[in-house]
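**Student:** sequence below, structure please.
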Amino acid sequence: MSTPPPPFSDMFAAIIDGTPYMQAIGAYYIGKSQDGISMGLAYRDDLVGDPQSGVLAGGVLTAMLDHGCGLAVWDRLDEFKPIATLDLRIDYMRAAKPGEDLIITAKCYKLTRSIGFVRAFAYEDTATDPIAAAQAAFIITSAPTKVPPL
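**Tutor:** Predicted coordinates:
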């Protein structure tokens, strides 16, 4: 009997570490639960968008949510297929607390043949007090088997 392959989510830490922007901001994989996949980001002064308040830059938060949503689609697929963000809506509910680490939790709640639908939350301590909530749609494609002639 052959052993089944490990879940694709076992590669998420390596995927985050291998993504230049995620590596540059210091994002890391926390793990997987019934709530979805979670990523973390340690607070750093160079990620602050407003030096007066010490609040993280909105672009950092957006990138974390987008990346987490993509991982949630791969988690639901349990395999690598090329995906791309079709739509990403973020509702900012409050400013992030200065000096606090950030957590993103994302879950793909519906998967069709070609689209993955995801919800995600950004927070410091608990998802019940979110900084932001996101809803996203990702297109799922198949990698081309041959490069078409020019």
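
**Student:** drop to CA atoms for contacts and neighbour counts, all remaining ones
**Tutor:** Fine.

**Student:** just the helices in this protein please.
**Tutor:** Assigned by DSSP state H, the helices in the chain fall at 12-17, 20-25, 58-77.

**Student:** for the first one, packing partners?
**Tutor:** This means helix 12-17. Judged by 3 or more C-alpha pairs under 8 Å, 6 or more residues apart in numbering; DSSP states H and E, helix 12-17 is in contact with helix 20-25, strand 27-33.

**Student:** kindly report the same for the last one.
**Tutor:** Secondary structure elements in contact with helix 58-77, counted by 3+ C-alpha pairs under 8 Å, 6+ apart, are strand 36-41, strand 83-92, strand 102-111, strand 115-123, strand 132-140.

**Student:** hey, which of those is tucked in deepest?
**Tutor:** strand 115-123 (a mean of 24; mean count of other C-alpha atoms under 10 Å).

**Student:** before we move on, the earlier item: Throw the helices and strands packed on helix 58-77 into a markdown table and include distance to Arg76, thanks.
**Tutor:** Formatted as a markdown table, those follow (distance: least, C-alpha to C-alpha, whole Å):
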| stretch | distance to Arg76 |
| --- | --- |
| strand 36-41 | 9 |
| strand 83-92 | 12 |
| strand 102-111 | 6 |
| strand 115-123 | 9 |
| strand 132-140 | 12 |
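
**Student:** nearest approach to Tyr28 belongs to which of these?
**Tutor:** The closest of those to Tyr28 is strand 36-41. By C-alpha to C-alpha, the value is 5.3 Å.

**Student:** this one next, for a side-by-side:
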Amino acid sequence: MSDTFLTTLLPQLASGAAHTHALGFVFEGIVGDRVRLRTPWRPDLVGDPETDVIAGGLVTAMLDHVGGLAVWTALGRYEPIATLDLRVDYMRPARPRVDLLSEARCYRATRTIGFVRAWAFEDDPADPVAAAQATYVISSDGGRGPGANLKKADRA
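**Tutor:** Predicted structure coming up:
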């Protein structure tokens, strides 16, 4: 994996898109094979104003996004990907007025699919707010051009 990918491109992929910037995602780095994001608590991210807890939809978006970053980390390069399947298990409410962290690990990547586990937490990954299991389609064509993965009959 190139240093440029880790120091320049991956942080941009973490928070450079309009929606990730609006949600406040912050790239926290890579430890081993795990990617970490932080979402600072803000009042506009609250799901229930009576509890000041970050909205569940934000948790899902964060887990999905950190999962994609884990796939790119495992590949060591950028390739177009898309979420194929995402299952999120909510275990408890997030703590009020506390930043949320997420980590993800791509535990297997084939030529076309990345398999990821991710979790969201405040301080301790062993006490998650939510955990996710996800798969991502890797759209690489190996430089062969659009439609290269299709059978001849499907290209017409």
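
**Student:** how many neighbours does the counterpart of Pro11 of the second structure in the first structure have?
**Tutor:** Using TM-score structural alignment, the equivalent of Pro11 of the second structure in the first structure is Ala13. Neighbours of Ala13 of the first structure under the rule other C-alpha atoms under 10 Å: 15.

**Student:** next, count neighbours for the nearest residue to Ala13 of the first structure once chain neighbours are set aside.
**Tutor:** Once flanking residues are discounted, Ala13 of the first structure sits nearest to Tyr29: 5.0 Å by C-alpha to C-alpha, 6 or more residues apart in numbering. If you count neighbours by other C-alpha under 10 Å, Tyr29 of the first structure ends up with 21.

**Student:** highest average neighbour count across the helices of the first structure?
**Tutor:** It is helix 58-77: most buried of the helices of the first structure by mean count of other C-alpha under 10 Å, with a mean of 22.

**Student:** just to check, Glu79 of the first structure is in contact with Pro6?
**Tutor:** No. With contact defined as C-alpha atoms under 8 Å, Glu79 of the first structure does not count as touching Pro6 (10.2 Å).

**Student:** which one of the two is surrounded by more residues?
**Tutor:** Neighbour count, other C-alpha under 10 Å: between Glu79 of the first structure and Pro6, Glu79 has more, with 12 against 9.

**Student:** turn the helices of the first structure into TSV, including distance to Tyr43 of the first structure.
**Tutor:** Output for those, formatted as TSV (distance: least, C-alpha to C-alpha, whole Å):
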stretch	distance to Tyr43 of the first structure
helix 12-17	17
helix 20-25	9
helix 58-77	11
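
**Student:** and of those, who's closest to Tyr92 of the first structure?
**Tutor:** When those are compared by C-alpha to C-alpha, helix 58-77 sits nearest Tyr92 of the first structure, at 9.2 Å.

**Student:** where in the second structure does that closest one fall?
**Tutor:** Residue span in the second structure matched to helix 58-77 of the first structure, by TM-score structural alignment: 56-75.

**Student:** average offset of that stretch relative to the first structure?
**Tutor:** Compared with the first structure after the fit, stretch 56-75 of the second structure shows a mean deviation of 0.4 Å (mean C-alpha distance after the TM-score superposition for the first structure).

**Student:** gap between that stretch and the chain center?
**Tutor:** 1 Å (C-alpha atoms, centre = their mean, to the nearest Å).

**Student:** can you tell me what Trp119 of the second structure aligns to in the first structure?
**Tutor:** Per TM-score structural alignment, Trp119 of the second structure is aligned with Phe121.

**Student:** from Ala14 of the first structure, how far off is that match?
**Tutor:** 22 Å (C-alpha to C-alpha, to the nearest Å).

**Student:** what do you get for Gln34 of the first structure?
**Tutor:** Distance from Gln34 of the first structure to Ala14 of the first structure, by C-alpha to C-alpha: 21 Å.

**Student:** then Asp78 of the first structure?
**Tutor:** Taking C-alpha to C-alpha, one finds Asp78 of the first structure at 15 Å from Ala14 of the first structure.

**Student:** check the second structure and tell me which residue is nearest its centre.
**Tutor:** Taking C-alpha atoms, centre = their mean, the centroid of the second structure lies closest to Val66, which sits 1.9 Å from it.
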